[in-house]
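Novice: Would you be able to build a 3D model of this:
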Amino acid sequence: ATQNYSANLDYYTGSSSVLPPYDNPFNHTDIICEKSHTRQFAQTFLPAFFWIVFSIGTVGNALVILVYCKYRYRKSITDRYLLHLAIADLLFVFTLPFWAIAASHGWIFKNVMCKIVNSMYKINFYSCMLFLTCISFDRYITIVQAMKAKNSKRKRLLRSKLVCFGVWLIAIGLCIPEIVYSESKQVSNTTTCKMVYPTTVTRTIKVTVLALKITIGFLLPLFVMVTCYAFIIHTLLQAKRSQKHKSLKIIIIIITAFLLSQLPYNSILLVK
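Specialist: All right, here's what the predicted structure looks like:
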């Protein structure tokens, strides 16, 4: 659910705009597209929207962490990934008050906060998608290879800790462009916080950053989810379980929700 409003934030901050002005095929629309009404609407809508998401997201994810801590000895490997998913979402929702203020008053904070806030957003983006990938793979091992999963539970528990550490490391590594290039910049009469590439950065690097975002943030999780859940569905259909229809419905809902929330946004990035 976090990724639904992440796309909104990505649009507002302009962090997806990687192509130079005269090479961007979409830039000619600025001549005929009047944006003043959009900006006026954004100044009213976005602060309220961000504060609502901040409130609900903080309470919801904090409850997930509290429940996990209370019953941590009974939890599975998937629950561990869900814990880290909740932590990643909390990192993101803590940045929303900054964006709420920036939406109505412009970016009034320092360059350091701009780098921190943008970096936390990207860390959330990459870590969430990678943890969703891990959850899908763990469900595959637990259901399709049940005997193997039962015999190697200790190894899998230890391995899951290393996987979580690796996911955070990858997410932090991939947000280096935000740490280096994010800064507050005057645009018209408003100060914004966005990534500003210096002229020394080649177009190849800019496109590579965007390609990594699409690959790790959408294509890789989609491939793993579809593959793992296809095997799970095949196993469930062969099993004589009364609850298998419920499980199949849940899997279909998971994949559908992922596609509905991610496909439109990533299609635009891919075209760009």
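
Novice: Please count neighbours and contacts with C-alpha atoms only from this point.
Specialist: Will do.

Novice: what's the distance between F125 and W168?
Specialist: Per Cα to Cα, to the nearest Å, F125 is found 11 Å from W168.

Novice: out of the two, which sits in the busier spot?
Specialist: F125 (23 against 20; other Cα atoms under 10 Å).

Novice: Check whether that one really touches G217, as I assumed.
Specialist: Yes - taking contacts as Cα atoms under 8 Å, F125 lies within contact range of G217: 7.0 Å.

Novice: Pull out the buried positions in the helix or strand where S267 lies.
Specialist: Using DSSP states H and E, S267 sits within helix 244-271. Within helix 244-271, the residues that count as buried by 16 or more other Cα atoms under 10 Å are K244, L248, I251, F258, S261, Q262, Y265, N266.

Novice: Would you do the same for the sequence below? I want to compare the two.
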Amino acid sequence: MPAMHPTEPWSPSPWAGSEDYSGSGALEELEELKLCPSWDLPYSYAYIPVLYLVAFAVGLLGNAFVVWLLAGRRGPRRLVDTFVLHLAAADLGFVLTLPLWAVAAALGGRWPFGESLCKLSSFALAGTRCAGALLLAGMSVDRYLAVVKLLDARPLRTPRCALATCCAVWAVALLAGLPALAYRGLQPLPGGQGSQCGEEASDAFQGLSLLLLLLTFMLPLGVTLFCYCRISRRLRRPPHLGRARRNSLRIIFAIESTFVGSWLPFSALRAIFYLARLGALPLPCSLVLALRWGLTIATCLAFVNSCANPVIYLLLDRSFRARARRGACGTIGRLARRVSSASSLSGDDSSLFRSGACSWGSFQPVQSVSGPL
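Specialist: Predicted coordinates:
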């Protein structure tokens, strides 16, 4: 059959190609009907693997440091610390899969690691993305209760409730990742050039994926926006919050904004992709190519988010920078006396705390004041 004219609508068949996360996009040419021609972004096989490996290195070191900092902290932990700790663990699980997708991108989408690793890495991506969105929504609700409903919410703002919420988030995330185990696997690349790690293009999976996208991203996003709109209204009215608490809110808002900015383009394009696969949204060939390239860029943007939070802490939190310098000192840091940290990650706005900062000869105490997030 001759190729379809570029202006003719595209209605994908259930046996359309599959999606991969290597950066090569989500829409493959229909082999049976030879519909829309498609091309990868120029030189994507070169810069996408480098981007993934940089995100892996930064995300591994940064998130592991955050987990070490909070998990090893003695004494009572604030409620928001629980959310930050689990969020860092989710990002850590995400970045561990990035070297696999970097290799696949360098090979033009070919997956050399077998079907088991394909399923497990896809499961990890789906589960940790869902966990990240839900944990940030939980953090937003906690901030809303702490700022807007301070007195009324005390029975809900307990360490047991925070831990139970995080456990519930992980349970939902594991369930959200199960379709990847069932429907993702090795799919043949066009032209018989090997196999890629992709999904079965069945209508059942497309509909289920669209539903999960709405429930695990759009719904938490709506909750987050509602909470921060109410918080913003509260901040404009007296009595005004102290500087420390405002700074903590600013850090959390930066984390939330970065997550939304990174994942919203991917989620929006994926929703269009699912609708097109289901035949509910016919597309001309020019839009098919734009969707493919857009998903390539959006996937890179979303994956880089896994290393963003430690960078935000480093840029906006003085005490975190001090702790990072202290950790980088190695042996000198271990010889210094244990000090408390008063950052957006730990602390109390009724106290003054000191963090060790590294110098060439010895530790110089750096004083930092911060409040509960």
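
Novice: C197 of the second structure sits in which helix or strand?
Specialist: C197 of the second structure is part of strand 195-199, with elements assigned from DSSP H and E.

Novice: Just give me the mean distance for that strand relative to the first structure.
Specialist: Comparison of strand 195-199 of the second structure with the first structure after fitting gives an average deviation of 1.3 Å (mean Cα distance after the TM-score superposition for the first structure).

Novice: What is the subsequent helix or strand relative to that strand?
Specialist: helix 203-213.

Novice: The next helix or strand along the chain from that following helix vs the first structure, mean deviation?
Specialist: Downstream of helix 203-213 of the second structure, the next assigned helix or strand under DSSP H and E is helix 219-235. Superposing on the first structure and averaging over aligned pairs (mean Cα distance after the TM-score superposition for the first structure), helix 219-235 of the second structure comes out at 1.4 Å.

Novice: got it, and stretch 120-133 of the second structure?
Specialist: Comparison of stretch 120-133 of the second structure with the first structure after fitting gives an average deviation of 0.6 Å (mean Cα distance after the TM-score superposition for the first structure).

Novice: That stretch maps to which residues in the first structure?
Specialist: Using TM-score structural alignment, stretch 120-133 of the second structure corresponds to residues 116-129 of the first structure.

Novice: Run the chain-centre distance for that stretch.
Specialist: 7 Å (Cα atoms, centre = their mean, to the nearest Å).

Novice: Just the buried residues of that stretch, please?
Specialist: The neighbour-count check on stretch 116-129 of the first structure (16+ other Cα under 10 Å) flags 117-129 as buried.

Novice: Same check on stretch 27-46 of the first structure?
Specialist: Those would be A42, Q43, L46, for stretch 27-46 of the first structure by 16+ other Cα under 10 Å.

Novice: now that stretch, how far from the chain's geometric center?
Specialist: That offset, for stretch 27-46 of the first structure, works out to 25 Å (Cα atoms, centre = their mean).

Novice: same question, stretch 157-172 of the first structure
Specialist: 16 Å.

Novice: With stretch 43-53 of the second structure instead?
Specialist: With Cα atoms, centre = their mean, you get 19 Å for stretch 43-53 of the second structure.

Novice: Stretch 78-89 of the first structure vs the second structure, mean deviation?
Specialist: If you overlay the two and look at stretch 78-89 of the first structure, the average distance to its match in the second structure is 0.9 Å (mean Cα distance after the TM-score superposition for the first structure).

Novice: Which positions within that stretch qualify as buried?
Specialist: T78, R80, Y81, L82, L83, H84, L85, A86, I87, A88, D89.

Novice: matching residues in the second structure for it?
Specialist: Aligned by TM-score structural alignment, stretch 78-89 of the first structure corresponds to residues 80-91 of the second structure.

Novice: again, but for stretch 158-177 of the first structure
Specialist: With TM-score structural alignment as the criterion, stretch 158-177 of the first structure aligns to 160-179.

Novice: where do the strands sit along the stretch 51-200 of the first structure?
Specialist: 182-187, 190-195 (DSSP state E, counting those that start in this stretch).
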